Structure formats: C-alpha cells, structure tokens
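Asker: what's the 3D shape of this:
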Amino acid sequence: MKKRIVCFGDSNTWGFDAKTLERFPEGVRWTSLLAERLGEEFQVVEEGLSGRTAVVDDPLFEGLNGLNYIHPCLMSHAPLELVIIMLGTNDTKERFHLTSYNIAQGIARISQKAKATTAGIKGASPIVLVVAPPPIGKEYFETEVGKSMGKDCDLKSAELSTHLKGLMQIQNTEFLDTKGIVPMNTIDYMHLDEEGHRLLSELVFNKIKNILSRERNVC
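Answerer: The predicted structure follows:
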C-alpha cells in the first residue's frame, strides 16, 4: 500500500492561477510536484478549496470552514502517513475581524483536531505538518482582490508565521515557515505563480524527508 499524504489547504493548495483565473495543471501545482519528488511509494491527496479558512464561517460563501471538514476528510483518506495543513491567507479578510494571533490560534485548533483523529497508520494519530503560507504582498489592496479582502491583510499575513511557530512548539506539531523563501505572484500578490509552486514543493519535500527519517530512527 502506498504511503498517503493529505494536503489540506485553500486556493494555493487547489492551484489557483491568478493570470487565467483557472487551475494550474498537474506538473505545476506544488502538490503534484511534491508527488513527483516523493515517487511511486507515496500518494499525495490534494484537498485544496478556494476561500477555505481555518475556523471561520464565511457569511458570503458556504462550506469554507476547514474545522468542520477536517475530521471526515482525513478519515475518508485513512490510513495516512502525514497531514499537511496550509491555511491562514483567507482568515486575514477584514470581514472576519481577526488579529494575526487569532488566526494562528485557529490554525492551532484545526491542527490539534487533525492530530486527535485516528486517521494515522493502524488507527494512530497522524503526523501533522503545519505550513505558514507566504505573506500577502502589500500591493494586493490595489488589485481586484482588494475589494473583497479589505484592509491590513498583508500586515496580519506577515505576522502570522511568528505566532504559528510559537503555538506549534507548545503543541509539539511539525512546522514549516515559507516566509522569505516562497513569494506570492505579482498579479494579485496573494497566490503562488509557477515558480512559487516549484519552490514550495521543494521546501515541503525536504521537510517531509526530515520528518520521516526522524520517525524511522525513533521506531
């Protein structure tokens, strides 16, 4: 049986292309590039949804609260070697009135819920890796997405990884920071372009290798 990894995220996991407003094809999305890097021994499950938040119900759109979906999602794909959670970009929206620390708290809550499932190998808790998404560029507000996102999304996004790192250390959850390594695009400044997907896949792949090698040494 292949070792299964679920990538649970928003439009940047789904593969939204801000240039065409469609989905990047396989071979471009970071999830499919990750699958190529991992090889035939692994199966990467793409569970990205545009607009998804960690814990917030969006009053404008239905079904975007990740907390409500994470448990059945993981159980449906069990048994899992690893769960990768990359959320937080949509939680910065002005209409949600969350601070950057509140957003980190929400991600900590959903990661804890993932760890509380029995979706891991032989009914154990799965290994969870939380990835802090690349910060939103300040120029986003002058693009079309600024109307929907509202003010100060870039500021909250830039502060998120610091709070997340601290909470994941307390929670003893694997953490990966993309800040300063993986850039957003120069169209709406809140989605990955082809190069961003490539860099993210490389970063996540190296982290997974590190995690699994440590797990083997423990066993």
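
Asker: contacts, neighbours, all on C-alpha from now
Answerer: Noted.

Asker: What's the first helix or strand after the host helix or strand of Val45?
Answerer: Under the criterion of DSSP states H and E, Val45 resides in strand 42-48. Once the chain leaves strand 42-48, the next helix or strand it forms, by DSSP H and E, is helix 66-77.

Asker: Now the second one, please; I'll put the structures next to each other:
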Amino acid sequence: MAKRIICIGDSNTYGYDPAAFGGARYPEGVRWTSRLGSAWDIRNLGENGREIPSSSFAVRVLLSQVRSRLPADGLCLMLGTNDLLCGASPAEAAERMRIFISDLLVCGLPLLLVAPPLMQSGTWVESDALIRSSGQLAPLYRDLAALCGVSFCDASGWDIPVVFDGVHFSEQGHRRFAEQLEPVFAQMFL
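Answerer: The predicted structure follows:
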C-alpha cells in the first residue's frame, strides 16, 4: 500500500510553469510530486509565493490544510526561497522555520525538512548575494533539524535545472529532483 506523504512547499512543489500564461502548472507526470513512483501517495500542499508561515493566521490556515489530508505517513517540508526573495536573511528564514516546525510537530508525523535547491542567476535572481544566501540555508536547516529532532535532506547540492528566472524548476529539474528525493523518501518513510 502506498505511503501518504503531505508535501508542503512553494511554487516548485506546486509545479508552477513560468512559461505558461496565468500561473499554470506543469501537467501531472512532469511535477516532481507526481514522479516519485507508486510507493507514494503524495498530497501536494505547494502554493505559489508561499513563504514560511510566520503569522498565527498563516500557521492556522496551513495546519488546517494538513489536518484535512490526514491520515498520513509523513510530512515533507521545503520552504525558504520566497522568504529570501522577499528580503529575509538566511538566519531570519531559519528562525521562522524553527517556529513553524514546532507547530507542525503537534501533528505527530515524521517530518523531513528539505533545504531548497540553490537559486541561480536569472530574471528573478540578479545578485550574487541572493545566490549566496540561498546556499546559506542548508547548514542552518541541518542544525535546525538536529535541534528539532526531525530528518534533514540537503537539495542545495543537487544541481537542479531551472528556467530563465533562476528559481523555478524546468521539466528536467522536476525529473532530477524526483530522482534525488525518491531514495530519501524510501529511507525515511518506508
């Protein structure tokens, strides 16, 4: 029987296709959440523009979305890119993540914290400082995972192909991300 995993993320989890009109998604079968294989029943909670929830309202809304998808066998959490794009420092993003993880742990599910792939130079990422900031999330998230007692996965070293904006996965990027993440899921959730 397939393991049900709730994936919380931003537009890359949602499957946003920046080349399509009006915020459309890549089709099923292209998005990484649909390429993980038959062992997984993925519940996709990706949302375009999602930052790490930091207001009590945003946390309540997302926790309600998680609860509506229970029962589940685990949570996969990959956020932080939009926080950096909106001006947060890596340390500020990590602190937001620490607080949000403590909220998520009340669900009682195994949690995998994923450090997002690195941003690359593009129309959304015009400064080297932003690229460096994206690389600083992984060590902060690794320490945070140890502190919170959750599992950690570092996707910042996976060399995921992105499109012209420097942020969103290309079709090849979705395929490569799924190929890299599937064995992590198998180790953690099976």
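
Asker: Quantify their similarity with the TM-score.
Answerer: Overlay of the two chains. TM-score (TM-score structural alignment, normalised by the length of structure 2): 0.88; 187 aligned residues with a C-alpha RMSD of 2.3 Å.

Asker: rewinding a little: so what does the strand holding Val45 of structure 1 touch, helix or strand wise?
Answerer: strand 3-9, helix 11-14, helix 30-38 (3 or more C-alpha pairs under 8 Å, 6 or more residues apart in numbering; DSSP states H and E).

Asker: Could you export those as TSV, including mean neighbour count?
Answerer: Converted to TSV, those look like this (neighbours: other C-alpha atoms under 10 Å):
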stretch	mean neighbour count
strand 3-9	22
helix 11-14	23
helix 30-38	21
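
Asker: Nearest to Leu80 of structure 1 among these would be which one?
Answerer: strand 3-9 (5.0 Å; C-alpha to C-alpha).

Asker: residues in contact with the residue positioned nearest the centre of structure 1?
Answerer: Geometric centre of structure 1, nearest residue: Met86, 1.1 Å, by C-alpha atoms, centre = their mean. For Met86 of structure 1, the contacting residues are Cys7, Phe8, Gly9, Asp10, Thr13, Val130, Val131, Ala132, Pro133, by C-alpha atoms under 8 Å, 6 or more residues apart in numbering.

Asker: now the helices for structure 2?
Answerer: Secondary structure of structure 2 (DSSP state H): helices at 11-14, 56-67, 81-85, 90-104, 128-148, 171-189.

Asker: which one of the ones you listed is the most hemmed in?
Answerer: helix 11-14 (a mean of 24; mean count of other C-alpha atoms under 10 Å).

Asker: quick one: that helix to structure 1 mean distance?
Answerer: For helix 11-14 of structure 2, the mean deviation from structure 1 after alignment is 0.4 Å (mean C-alpha distance after the TM-score superposition for structure 1).

Asker: Show me what that helix is packed up against.
Answerer: strand 40-46.

Asker: Show me which residues of the strand it packs on are buried.
Answerer: For strand 40-46 of structure 2, a neighbour-count test (16 or more other C-alpha atoms under 10 Å) marks Trp40, Asp41, Ile42, Arg43, Asn44, Leu45, Gly46 as buried.

Asker: of all those residues, which two lie farthest apart?
Answerer: Farthest pair in the buried residues of strand 40-46 of structure 2, by C-alpha to C-alpha: Trp40 and Gly46, 16.4 Å.

Asker: what residues are up against the residue lying closest to Tyr16 of structure 2 once chain neighbours are set aside?
Answerer: Among residues not flanking Tyr16 of structure 2 along the chain, Arg25 sits closest, at 4.4 Å (C-alpha to C-alpha, 6 or more residues apart in numbering). By C-alpha under 8 Å, 6+ apart, Arg25 of structure 2 lies in contact with Tyr14, Gly15, Tyr16, Asp17.

Asker: Switch those residues over to TSV; also include distance to His174 of structure 2.
Answerer: Compiled in TSV, the contacts of Arg25 of structure 2 are given as follows (distance: C-alpha to C-alpha, whole Å):
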residue	distance to His174 of structure 2
Tyr14	11
Gly15	8
Tyr16	11
Asp17	11
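
Asker: Could you say which of these is surrounded by the most neighbours?
Answerer: Gly15 (29 neighbours; other C-alpha atoms under 10 Å).

Asker: pretty sure that one contacts Ser34?
Answerer: No - between Gly15 of structure 2 and Ser34 there is no contact under C-alpha atoms under 8 Å: 9.7 Å.

Asker: rewinding a little: and of the buried residues of strand 40-46 of structure 2, the nearest to Leu181 of structure 2?
Answerer: Distances from Leu181 of structure 2 to the buried residues of strand 40-46 of structure 2, taken by C-alpha to C-alpha, are shortest for Trp40, at 11.8 Å.
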